[in-house]
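> pasting a predicted model and its sequence here:
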Amino acid sequence: MADTVKGTVSPHLTRLLVRAGLAAGLDRSRLAGVPGLAVLDENGIRIPTATCLRVWEVISSPAWEAGGSKRVMELWRPGSLGVWDYLFSVSGSLGDALRVSSRHFTAIADPADRLLVTRDDGGGTTAGWQGPYRDHPEYPMIAEFVPYMLLTLTSLAAGRQLTPVRVRLPHRPPADVRRLVELYGTSDIEFEADHPSITFAEADMDAPLPRADPALAAILDDHARLSTAAARPVLGWLDRFHAVLESAVASGPPGLDQVAGRLAMSPRTLQRRLREEGTTWREELERLRQRRVDRLLRETSLSVESIAARVGFTDSRALRRAIHRWYGHGPAAIRASGPA
């Protein structure tokens, strides 16, 4: 299932983010260039993870000025995150709810994201999120949001507002932490952690939930698994371009005319579409070459001269110059580091 949905997310969270941005006064035209939003309201699909990340970028300023994570979750209603929402309320306890929601985290997230639930020595339970987005400009906001989302869902399932034992965040402490203390309901907030997490008290985790329904929990457990496996990935235009570009490599260094023909458009139209996506043919070809060079250096024993010919460089000197531009060192260092 992970292979089928790799690089995609459920559209549910992205819908919620778009609503939060618009409610905070975001000009709808700012969303016009975000790929994948045209199919956002369809059911049974998954959209590119890049689409969700791009929405985070677009809404970050207006939504966070209007209240941030709290503002987003104020718009949440049961079912806003699909079946994943309901896994919380029908479980036997909050400990069970967190464990089953972590097992089905792909129902709302990319398979590369992980929700790790661990029992602490003191009896409490910690839910921590790990995702490959540390270098993304909006990572601090996403890292702030995930613990609050979990706090909102667990509080609703418990039928009362929970007070977490501790919250950990990966970024540096802000000048004024009062907003975060109010957001999470605790002053025990640690910063510069490895990843964001929220810890709940043992008594809260073990207490029976008021709407526990073992039979329904089993049904939803199956539904979460099957619906994720059956979801149809809907690629944006740039994703289709990347797929065609990669396939064109099989017959040698790809040309603009060749790729444009496979996409049923003129070279001029292709260049215009790439500009609309914030990139260019030259930049995309450079990234493709870099990926291929990196793989061939790490995973084969081909000479630098052979790799240069395969990837479309005029000679080995041109390839060496490109590698220095990309990495700041020569091909030997990449080869010595082994497979990625």
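Right, received. Where do you want to start?
> contacts and neighbour counts: CA atoms only from here.
Will do.
> wait, doesn't residue 191 sit right on residue 166?
No: using C-alpha atoms under 8 Å, residue 191 is not in contact with residue 166; the gap is 11.0 Å.
> so for the two, which sits in the more crowded spot?
In terms of neighbours (other C-alpha atoms under 10 Å), residue 166 is the more surrounded of residue 191 and residue 166; the figures are 19 against 15.
> and the more buried one, what does it touch?
186, 188, 189, 190, 198, 199, 200 (C-alpha atoms under 8 Å, 6 or more residues apart in numbering).
> below is structure B, check it against A:
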Amino acid sequence: MPDAPAPATSPSTSRSTSATIAPNILRYLVRVADAYGVDLQPLLTRVGLDPTVMGSAALRVSYRQGSDVIRRAVELTGDEHLGLRVGAAQHLTAWGLLGFAMMAADTQQDAIETGVRYQNLSGAMTVWSARWEDVGYVLRADLPDPALDPTVAVFLIEEAYSSVVTLIRLSVGTGFAPQAVEFAFSAPRDTRPFDELFRCPLRFDAARSRMVIPTRWARAAMPGRDPITYASVLDVLEKEMASRRDQQDLLEVLEISIAQSLPAVPPFPEQARRHASSERTLRRRLAECGTTYEAIVDGVRRERVEHLLARRELTLRDITRQAGFADVSALRRAVRRWHGVTPLELRTGLLERREAPTDRPRA
């Protein structure tokens, strides 16, 4: 059988700052955290996601925003299996038209391959691929960045496979169970939640994470299959993907331009000239991406500051100069706004995280 289509776009370093991800995971994370009595709204507001923004169907978030919220949510709930809970709370309708297309697909394999092809529209924070291998039909979820914070990395892999199992059971029957699931992180202290959810042989410390789907389930007919509806929805998804690629290209070009120019920041009129555009048109295009030039500059500076703080030999004055801040006070205010801590406190946390031995999932 043919392999599933490759992911629509490959992960890139700019995905950490560009707001390109539908916030489905965060919306379900809020629900699950609320059941623990944890209100995530103050945290969401701090990273720029107030209630009005979160209620917008057009909202897109960045990997950095998503990672910040996930990391803190795990700490606040104290649930080391929070990713499993969030994945199990989902439904295909959360994926909008993509979920509708998957429900209208002919077989479960077709539904999965549709999800893989249009994954950039689904709010996925992992990189999906699917293909037939010697062991069966294999679905892989890889991390967008192998250096991702371990807590966030484990959450994302748990959420990815938990949501897949949950959605397949909603689609073709509660009797579904994978043939096997492998995780590229060490076994938790309590594996019972994994056993109860997946109901199949599990393996931890694997080279890569993967789920093997039995042939009969991969070929199972979708109850809502409708070839005419399926084809019509795919036409809409193709147009949305084309628009998304244009937006992603614009954001990447701007981020690269800013990063290469630091400590100076190219003025907005200059960026408009580089794109053979008027300032008004460029601002409109950025608004369609759900962002502003100022927000992109802020994201690039933030990433640069975190990178520089991880270098012990650099003083705050060095970092201030290299990141393009007017003075050390401006740097301190920015770090406080981003992280709620001082630059030195952030440096300590970054160094501890980098130097601590971890069983980090592998991409």
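Good, I have the coordinates. This is a predicted model, so every value here is computed, not measured.
> hmm, back to that, which two of the contacts of residue 166 of structure 1 have the greatest separation?
Spatial extent of the contacts of residue 166 of structure 1 (C-alpha to C-alpha) is set by the pair 190 and 200 at 14.6 Å.
> neighbour-wise, which of these two wins?
Higher neighbour count among residue 190 of structure 1 and residue 200: residue 200, with 24 against 16, using other C-alpha under 10 Å.
> that one -> structure 2?
Here residue 200 of structure 1 is matched to residue 213 in structure 2, going by TM-score structural alignment.
> kindly report the same for residue 189 of structure 1.
In structure 2, residue 189 of structure 1 lines up with residue 202, judged by TM-score structural alignment.
> got the buried residues for stretch 65-73 of structure 1?
By neighbour count on 16 or more other C-alpha atoms under 10 Å, the buried set for stretch 65-73 of structure 1 is 66, 67, 68, 69, 70, 71, 72, 73.
> and those as JSON lines, adding secondary structure and distance to residue 287 of structure 1?
Supplementary listing: these in JSON lines, determined by DSSP: H, G, I helix; E, B strand; the rest coil; distance: C-alpha to C-alpha, whole Å:
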{"residue": "66", "secondary structure": "coil", "distance to residue 287 of structure 1": "37"}
{"residue": "67", "secondary structure": "coil", "distance to residue 287 of structure 1": "38"}
{"residue": "68", "secondary structure": "coil", "distance to residue 287 of structure 1": "34"}
{"residue": "69", "secondary structure": "helix", "distance to residue 287 of structure 1": "34"}
{"residue": "70", "secondary structure": "helix", "distance to residue 287 of structure 1": "38"}
{"residue": "71", "secondary structure": "helix", "distance to residue 287 of structure 1": "38"}
{"residue": "72", "secondary structure": "helix", "distance to residue 287 of structure 1": "35"}
{"residue": "73", "secondary structure": "helix", "distance to residue 287 of structure 1": "37"}
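> surely residue 58 of structure 1 forms part of a helix?
Yes: if the criterion is DSSP: H, G, I helix; E, B strand; the rest coil, then residue 58 of structure 1 is within a helix.
> number of nearby residues for the corresponding residue of structure 2 for it?
Mapped onto structure 2 by TM-score structural alignment, residue 58 of structure 1 lines up with residue 72. Here the count is done by other C-alpha under 10 Å, and residue 72 of structure 2 has 15 residues near it.
> who's in contact with residue 72 of structure 2?
Residue 72 of structure 2 makes contact with no residue, according to C-alpha under 8 Å, 6+ apart.
> how about the helices in the stretch 1-150 of structure 2?
Per DSSP state H, counting those that start in this stretch, the stretch 1-150 of structure 2 carries helices over the ranges 24-35, 41-46, 51-54, 63-77, 82-88, 97-104, 108-117, 150-172.
> could I get these as JSON lines with distance to residue 299 of structure 2?
Output for the helices of the stretch 1-150 of structure 2, formatted as JSON lines (distance: least, C-alpha to C-alpha, whole Å):
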{"stretch": "helix 24-35", "distance to residue 299 of structure 2": "19"}
{"stretch": "helix 41-46", "distance to residue 299 of structure 2": "14"}
{"stretch": "helix 51-54", "distance to residue 299 of structure 2": "18"}
{"stretch": "helix 63-77", "distance to residue 299 of structure 2": "9"}
{"stretch": "helix 82-88", "distance to residue 299 of structure 2": "26"}
{"stretch": "helix 97-104", "distance to residue 299 of structure 2": "29"}
{"stretch": "helix 108-117", "distance to residue 299 of structure 2": "28"}
{"stretch": "helix 150-172", "distance to residue 299 of structure 2": "19"}
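> out of those, flag the one nearest residue 355 of structure 2.
Checked against C-alpha to C-alpha, the stretch from the helices of the stretch 1-150 of structure 2 lying closest is helix 150-172, at 12.3 Å.
> now the angle from that closest one to helix 97-104?
Computed with axes from the mean of the first three to the mean of the last three C-alpha atoms, to 10 degrees, the direction of helix 150-172 of structure 2 lies at 40 degrees from that of helix 97-104.
> neighbours of residue 82 of structure 1, how many?
Neighbours of residue 82 of structure 1 under the rule other C-alpha under 10 Å: 16.
> again, but for the one 4 residues further on
One way to gauge burial is a neighbour count; for residue 86 of structure 1, by other C-alpha under 10 Å, it gives 22.
> again with the one 5 residues further on
Taking other C-alpha under 10 Å as the neighbour definition, residue 91 of structure 1 ends up with a count of 27.
> residue contacts, the residue most central in space within structure 2?
In structure 2, the residue lying closest to the centroid (C-alpha atoms, centre = their mean) is residue 125, at 2.3 Å. Residue 125 of structure 2 is in contact with 21, 63, 143, 144, 156, counting by C-alpha under 8 Å, 6+ apart.
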